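A.B. asks: Quick one, structure for this:
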Amino acid sequence: MSGKSFAVIGLGQFGMTLAKELANADYDVLAIDDKDENIQEIADTVTYAVRADVREPGILKSLGVQNVDVAIIAVAENMEASITATMQVKDLGVPLVLAKAMNSLHGRILEKIGADQVIYPERSMGIRVARNFTASGFEDVFELSTEFSMAEFRIPGEWVGKSLSEIRLREQHHINLVAVKHGDSVNVNLNPAEKLEAGCILVAVGKNEDLNKFRKPL
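C.D. replies: Got it, this is the predicted structure:
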């Protein structure tokens, strides 16, 4: 793993999905929302989940958001909370701040107050679907940030019958295998000595530049 840690602020459908995917990929995730039911839903999945109103001065600092590598502001429906949270995390010096916008005007405001990247989920989903069709070799792609993604791809023929320790995926290809799928079965407790079977789907996390090498046959 890259060792990156994330704060996801706002657990609507977009924030909830993103936080769960990051946590399932074994990243440290701090999830923040002002609704108890959302915190209860995700508490057992992420590293730390807390109920808080991000409009409260100093609240994000008290929760340790300054210690994460990436902050994702997903409270777009409440523009006041969106802007306040973005300003707070920028003031705390978080290296990468991504903020969800409802529209272009909202996005321009977020850029002006320092968001490193503005996210338009509906637009991004359209791009993701298009990429999935054009990315031969990938069964699915989920962008974690501008630099890292999670991708599913069919096992290359030359890997069939070999173990993870023999393939040395991390050492030779700089990506981390997080799961192996056989039909509807998903194995996340990987045994380095277990032989990989023909037809299985590998789920890996890594830098986009490294994962892109798997879009074409090895």
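
A.B. asks: okay, CA-based contacts and neighbour counts for the rest of this
C.D. replies: OK.

A.B. asks: show me where this protein has helices.
C.D. replies: Using DSSP state H, the helices of the chain run over 13-24, 36-42, 59-62, 79-91, 104-112, 121-134, 164-167, 169-173, 208-211.

A.B. asks: Tabulate these (CSV), appending distance to residue 181 and mean neighbour count.
C.D. replies: Rendered in CSV, the data for the helices of the chain read as follows (distance: least, C-alpha to C-alpha, whole Å; neighbours: other C-alpha atoms under 10 Å):
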stretch, distance to residue 181, mean neighbour count
helix 13-24, 15, 18
helix 36-42, 24, 16
helix 59-62, 38, 15
helix 79-91, 37, 20
helix 104-112, 38, 15
helix 121-134, 18, 12
helix 164-167, 14, 15
helix 169-173, 17, 12
helix 208-211, 18, 17
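
A.B. asks: would CSV of those with distance to residue 72 be doable?
C.D. replies: Formatted as CSV, the helices of the chain follow (distance: least, C-alpha to C-alpha, whole Å):
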stretch, distance to residue 72
helix 13-24, 8
helix 36-42, 16
helix 59-62, 13
helix 79-91, 9
helix 104-112, 12
helix 121-134, 12
helix 164-167, 33
helix 169-173, 27
helix 208-211, 19
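
A.B. asks: and residue 6, which of those is closest to it?
C.D. replies: helix 13-24 (8.1 Å; C-alpha to C-alpha).

A.B. asks: Tell me what angle that closest one forms with helix 121-134.
C.D. replies: Here the directions of helix 13-24 and helix 121-134 differ by 50 degrees (axes from the mean of the first three to the mean of the last three C-alpha atoms, to 10 degrees).

A.B. asks: Can you name every helix or strand that helix 13-24 contacts?
C.D. replies: strand 5-9, strand 28-33 (3 or more C-alpha pairs under 8 Å, 6 or more residues apart in numbering; DSSP states H and E).

A.B. asks: Export these as JSON lines, with columns for distance to residue 119.
C.D. replies: Converted to JSON lines, these look like this (distance: least, C-alpha to C-alpha, whole Å):
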{"stretch": "strand 5-9", "distance to residue 119": "13"}
{"stretch": "strand 28-33", "distance to residue 119": "18"}
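
A.B. asks: one more to put side by side:
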Amino acid sequence: MKKDYAVIGLGRFGASIVRELIELEMDVLAVDIDENRVNEYADIATKSAIGDTTDERVLKNLGLGNFDNVIVAIGDNIQSSILTTLLLKDMGVKHVSVKAQNNYHARVLDKIGADMVIHPERDMGKRIAHKLASTSVLDYLELSDEHSIVEIKAQENLADQSLLDLDIRAEYGVSVIAIKRDEDIIVSPDPTVNIQRDDILIVIGDDQDLTRFEKSLID
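C.D. replies: The predicted structure follows:
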């Protein structure tokens, strides 16, 4: 089903969300206080508007209370981000996602009712660090403050052994929930299945346990 989205703040983060949502054939209202940024996305977004979203009248005039999904991607102005979020929730917006600048900002956003708090710089930093630390790690997805999913490419030290032989769950406390093998995906793999070199293991677990497992794979 096609959904309506509004993105407030057209910096690099907000702009990338606008482009991706448009690629997914969603209707997107792009909003920023900077006229130049709005003009840049006038032909990309479904609609675009210039406005100070810390003003409740502006939010109402834009009809943002009728949107199910609003993404607040305001840059460095934490006060504007917080006030905009508070006004949107007071207006009854069902789902408000907000970019957080730091942990303090995130805690405030949680308290005022933000439905999703996003840490793009922190999360990207984690993904890059894990990929740089081991040639086996292909991707790293944070699920919560303490749990993540990691894609790990099987090297020689895992090849020709079964999950039962490796005893990964007992040894590290993490679970292999799927194996990608060429074009196939083996979901909830049988523990007796042998791992082949270049298989991609989808592993879920506590961050500390995942880190221990990753360290064991570092060449």
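
A.B. asks: looking at the helices and strands packed on helix 13-24 of the first structure, which is closest to residue 126 of the first structure?
C.D. replies: Short answer: strand 5-9, nearest of those by C-alpha to C-alpha, at 22.1 Å.

A.B. asks: Relative to the second structure, which residues correspond to the closest one?
C.D. replies: Under TM-score structural alignment, strand 5-9 of the first structure corresponds to residues 4-8 of the second structure.

A.B. asks: residues in contact with that stretch?
C.D. replies: 14, 17-18, 26-32, 53, 64, 67-74 (C-alpha atoms under 8 Å, 6 or more residues apart in numbering).

A.B. asks: Which PyMOL command selects the buried ones in these?
C.D. replies: The buried residues among the contacts of stretch 4-8 of the second structure can be selected in PyMOL (16 or more other C-alpha atoms under 10 Å) with this line:
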select buried, resi 14+17+18+26+27+28+29+30+31+32+53+64+67+69+70+71+72+73+74
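
A.B. asks: Against residue 73 of the second structure, how distant is residue 14 of the second structure?
C.D. replies: 5 Å (C-alpha to C-alpha, to the nearest Å).

A.B. asks: can you check residue 112 of the second structure too?
C.D. replies: 16 Å.

A.B. asks: same question, residue 108 of the second structure
C.D. replies: Distance from residue 108 of the second structure to residue 73 of the second structure, by C-alpha to C-alpha: 15 Å.

A.B. asks: Hmm, residue 67 of the first structure is touching residue 89, no?
C.D. replies: No - when contacts are counted by C-alpha atoms under 8 Å, residue 67 of the first structure is not listed as touching residue 89 (10.3 Å).

A.B. asks: Spit out the contact partners of the nearest residue to residue 45 of the second structure once chain neighbours are set aside.
C.D. replies: Leaving out its chain neighbours, the residue that sits closest to residue 45 of the second structure by C-alpha to C-alpha, 6 or more residues apart in numbering is residue 28, at 5.5 Å. Neighbouring residues of residue 28 of the second structure by C-alpha under 8 Å, 6+ apart: 4, 5, 6, 7, 18, 21, 22, 45, 46, 47.

A.B. asks: Residue 53 of the second structure touches residue 84, doesn't it?
C.D. replies: Yes - with contact defined as C-alpha under 8 Å, residue 53 of the second structure counts as touching residue 84 (5.7 Å).

A.B. asks: Please produce TSV containing the contacts of residue 28 of the second structure, extended by distance to residue 169 of the second structure.
C.D. replies: Converted to TSV, those look like this (distance: C-alpha to C-alpha, whole Å):
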residue	distance to residue 169 of the second structure
4	42
5	41
6	43
7	41
18	40
21	38
22	41
45	46
46	48
47	50
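
A.B. asks: Report the two of the residues you listed separated the most.
C.D. replies: Farthest-apart pair in the contacts of residue 28 of the second structure is 21 and 47; separation 12.8 Å (C-alpha to C-alpha).

A.B. asks: Out of the helices of the first structure, which gets nearest to residue 149 of the first structure?
C.D. replies: Evaluated over those, closeness to residue 149 of the first structure peaks at helix 208-211, with 6.0 Å, by C-alpha to C-alpha.

A.B. asks: And the closest one, how far out from the chain middle?
C.D. replies: How far helix 208-211 of the first structure lies from its chain's middle: 15 Å, per C-alpha atoms, centre = their mean, to the nearest Å.

A.B. asks: Could you list every helix and strand that it packs against?
C.D. replies: strand 148-154.

A.B. asks: Which stretch of the second structure lines up against the strand it packs on?
C.D. replies: Going by TM-score structural alignment, strand 148-154 of the first structure sits over no part of the second structure.

A.B. asks: Helix 13-24 and that strand, what's the angle between them?
C.D. replies: Using the same axes, to 10 degrees: strand 148-154 of the first structure against helix 13-24 is 70 degrees.

A.B. asks: list the buried ones in strand 148-154 of the first structure?
C.D. replies: 148, 149, 150, 151, 152, 153, 154.

A.B. asks: Quick check: the farthest pair among the residues you listed?
C.D. replies: Greatest spacing in these, by C-alpha to C-alpha: 148 and 154 (19.5 Å).

A.B. asks: Need the nearest residue in space to residue 68 of the second structure, chain neighbours excluded.
C.D. replies: residue 94 (5.1 Å).
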